[in-house]
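> Sequence and computational prediction follow.
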Amino acid sequence: MNNTPSHQSSMNPKPLISLLVFLGIVAAVHLFYEGLIRPYAEAAIIAYGSGATSNIWVIFKDFEQQASVSIGIFCAFLIIYKYQRIVFQEEPLFTMDYLAAYDKNEALNVEQALNELENSAYSQNSSMSTWIDCLRRYKNTRNVQHASAAITDSVETLAAQLESGNSMIRYFIWAIPSIGFIGTVRGIGSALAKAEEAVAGDISGMVDKLGVAFNSTLVSLIISIILMYLLHVLNNRQDEMVINTQKNCEKHLLTQLHK
């Protein structure tokens, strides 16, 4: 059994930290919108009228875009946080021989080695926890094949924890286009309410509402595409971590158990 806590194995920040960061991002984006984007958008609409629909400030000005940007930044924070955890905290330990101090020409003192690893400051690291699982299995069975199976079980558990740890990110990536579609429905509905004005010759109101419909979807899809790429990069690094964790354990530990 892997004793690594789920928030450690999934690389996610603690819930309180996530909540504070999310609230901070929402507040910062709201201030940015109220202080810059919406005033600039209103100025562009006054200056260019219906021709302002392609203005970058006008494209981003509505609440659906604001929500998509806020969630997108938070989602990017989660991905970057997990990525740097792997690069700076996990990867340096991938190729480390935790039992380098032991004589490779002599049989391993399993009891002593297991006690040393369990009391290590890195005992909750995914790589060392795999070594600990392997040594526990070997201690109980005195069978190298069973110890090897423990490594496989441990890295499979690690892979499952990493995958489940990305579930919130995948949900956000799915939710962002949905927010855009909500803006599309709202914009089209509001545009239809301006139909009488358009028939009378004033199309500015309808154009503005149709802009809400299309711009919200445009912004949300662009954000979603960017986040999907970032998640792809993270998944590749996580897969490498799992593979290297298994290779490291088999190379340095299993060979020692064969003595």
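Yep, it's here. Numbering: from 1, shown residues only.
> CA atoms for contacts and neighbours, from now on please.
Fine.
> how many other residues sit next to Pro92?
Residue crowding around Pro92 was assessed by other CA atoms under 10 Å; the count is 10.
> quick one: contacts for it?
Pro92 is in contact with no residue at all, counting by CA atoms under 8 Å, 6 or more residues apart in numbering.
> do you know how far it is from Thr245?
Using CA to CA, to the nearest Å, Pro92 is found at 11 Å from Thr245.
> Leu210 now?
In this structure, Leu210 and Thr245 are separated by 53 Å, where distance is defined by CA to CA.
> More neighbours: which of those two?
Set Leu210 next to Thr245 and count neighbours by other CA under 10 Å: Thr245 wins out with 27 against 22.
> how close does that one sit to Ala213?
Between Thr245 and Ala213 the distance, using CA to CA, works out to 48 Å.
> One more to weigh against that first structure:
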Amino acid sequence: MTKREYAFLNAGFLPEDSITMLELHELGPIRARVAPLHDAESGFLPTLMDMTILQLQASKSVDQSMTLLTNALSLMGDRVELRYQMLRYMAWLIPTIGFLGTVIGLSLALHLIDPKNMDLGRVVGGLSVSFYTTLIALLASALLAFAQHSVQEQEELALNAAGQYCLANLINRVYIDQEKPGGAT
């Protein structure tokens, strides 16, 4: 998913030089180009550009557009966070199940203790299995948590980069003529 997001950042939707300014009438074709490129699950940059351009065209206010961009980034960040709820739950659940396996294994190993006929090999074998369940669960949980963190970090970096791109190349470049009707300024 992040490859697609970074491809949008490199697509050159907006001027990136240090001198080009954009006027409101130039934003329509840009919006028409990016609008079909996003959906509910992906396309941070096209989504942000589409929403921001629409706000600029409707309100002719950079301040309102900046507020919209900030709010949209916040909501998108929350959406990214929510995507990883189940993985975080699984990273918690796996060691819990491993610990339950340890408790059950200890209980079963204790039942193997017969003071009249002590077979330490069976008891120790049962204890070993019970401790291995926790070890395996902790390792699996650590790997899952690392993978979840790595992927979420890349997605959040892509979202931040899309926000920075919109700020630098759209919000900060828009020229809105503030001339009042009748020629007065």
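Structure's in. What do you need? Just so it is clear, the structure is predicted and the values come from calculations on it, not from any experiment.
> which residues touch the residue most central in space within structure 2?
Closest to where the C-alpha atoms of structure 2 average out (CA atoms, centre = their mean) is Val80, at 3.2 Å. For Val80 of structure 2, the contact set (CA under 8 Å, 6+ apart) comprises 152, 155-156.
> Please apply the same query to Tyr48 of structure 1.
Tyr48 of structure 1 makes no contacts at all, as judged by CA under 8 Å, 6+ apart.
> What span of structure 2 is the host helix or strand of it aligned with?
Tyr48 of structure 1 is part of helix 38-48, with elements assigned from DSSP states H and E. Using TM-score structural alignment, helix 38-48 of structure 1 lines up with nothing in structure 2.
> Find me the equivalent region of the lengthiest helix in structure 2 in structure 1.
With residue count as the measure and DSSP state H as the assignment, structure 2 has helix 120-169 as its longest helix. Helix 120-169 of structure 2 falls opposite residues 203-252 of structure 1 when the two are matched by TM-score structural alignment.
> quick one: Leu24 of structure 2 and Ser59 touch, right?
No: Leu24 of structure 2 lies out of contact with Ser59 (CA atoms under 8 Å); the separation is 10.7 Å.
> Check the spacing between the closest residue in space to Met228 of structure 1 that isn't next to it in sequence and Asn236 of structure 1 real quick.
Residue nearest to Met228 of structure 1 in three dimensions, not counting chain neighbours: Ile173, with 7.1 Å by CA to CA, 6 or more residues apart in numbering. In this structure, Ile173 of structure 1 and Asn236 of structure 1 are 18 Å apart, going by CA to CA.
> Check Thr184 of structure 1 too.
Counting by CA to CA, the gap from Thr184 of structure 1 to Asn236 of structure 1 is 34 Å.
> With Ser190 of structure 1 instead?
According to CA to CA, Ser190 of structure 1 stands 43 Å off from Asn236 of structure 1.
> neighbour-wise, which of these two wins?
Using other CA under 10 Å as the criterion, Ser190 of structure 1 and Asn236 rank with Ser190 on top: 18 against 10.
> What's the more buried one aligned with over in structure 2?
Matched by TM-score structural alignment, Ser190 of structure 1 corresponds to Leu108 in structure 2.
> could you pull out the helices for structure 2?
For structure 2, the helices defined by DSSP H occupy 2-9, 24-34, 44-59, 62-83, 85-111, 120-169.
> what range in structure 1 does the fourth one sit on?
Which is helix 62-83 of structure 2. When structure 1 is aligned by TM-score structural alignment, the counterpart of helix 62-83 of structure 2 is residues 144-165.
> Mind listing what's buried along the matching stretch?
Within stretch 144-165 of structure 1, the residues scored as buried using 16 or more other CA atoms under 10 Å are 144, 147-148, 150-155, 157-159, 161-162, 165.
> And for stretch 96-103 of structure 2?
96, 98-99, 101-103.
> distance of the closest residue to Ala162 of structure 2 other than its chain neighbours from Ile113 of structure 2?
Nearest non-adjacent residue to Ala162 of structure 2, counting by CA to CA, 6+ apart: Leu45, 4.9 Å away. In this structure, Leu45 of structure 2 and Ile113 of structure 2 are 65 Å apart, going by CA to CA.
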